[in-house]
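# structure here, sequence nowhere to be found:
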């Protein structure tokens, strides 16, 4: 099954990129570049979804 979630990227005070998924509380990642942050948030979202499914929790999309 495929899911689509909005992701917000912003630069922090040290110049790193923070990527977060507002629909999945606590799901965020960072990277030195926007591309790296996006790749990292994809992994974080996947892990978040796997964990919720494993624990029988509902997903919001």
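Arrived safely. Keep in mind it's a predicted model, so treat the numbers as computed, not measured.

# C-alpha only now, for contacts and for neighbours.
Will do.

# now do the contacts for the residue nearest to residue 15 when sequence neighbours are not counted.
Closest residue to residue 15 apart from its sequence neighbours, by CA to CA, 6 or more residues apart in numbering: residue 32 at 7.6 Å. Contacts here follow CA atoms under 8 Å, 6 or more residues apart in numbering; on that basis residue 32 touches 15-17.

# structure two is appended below for comparative analysis:
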């Protein structure tokens, strides 16, 4: 999976950082450093997309066509 997403990162009141991705509802991450929060967010985004794809594939008929598309 390739793509670019927005990461909004803020300092957490209890220490460390938290991050959200406005393009992917439910995607958030946290870490002691900004880099850890970004890596955590990347993992969350990937897991959400993998889960959504697996979920839709369970209900597809055999004759459904699946192709990859790219955005500029």
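Nice, thanks for sending it over. Treat the numbers as computed from the prediction; the structure is a model and nothing was measured.

# got a TM-score for the two of them?
TM-score of the superposed chains, computed with TM-score structural alignment, normalised by the length of the first structure, equals 0.81; 56 aligned residues with a CA RMSD of 1.1 Å.

# follow-up on the earlier one: among the contacts of residue 32 of the first structure, which one has the most neighbours?
Comparing the contacts of residue 32 of the first structure by number of neighbours (other CA atoms under 10 Å), residue 17 comes first, having 21 neighbours.

# from residue 46 of the first structure, how far off is that residue?
Per CA to CA, to the nearest Å, residue 17 of the first structure is found 19 Å from residue 46 of the first structure.

# sorry, back to before: alignment lookup: the residue nearest to residue 15 of the first structure to the second structure.
Correspondence of residue 32 of the first structure to the second structure, assessed by TM-score structural alignment: residue 32.

# so residue 34 of the first structure touches residue 17, yeah?
Yes: using CA atoms under 8 Å, residue 34 of the first structure is in contact with residue 17, at 5.9 Å.

# shared neighbours of those two, anything?
Both residue 34 of the first structure and residue 17 are in contact with residue 9, where contact means CA under 8 Å, 6+ apart.
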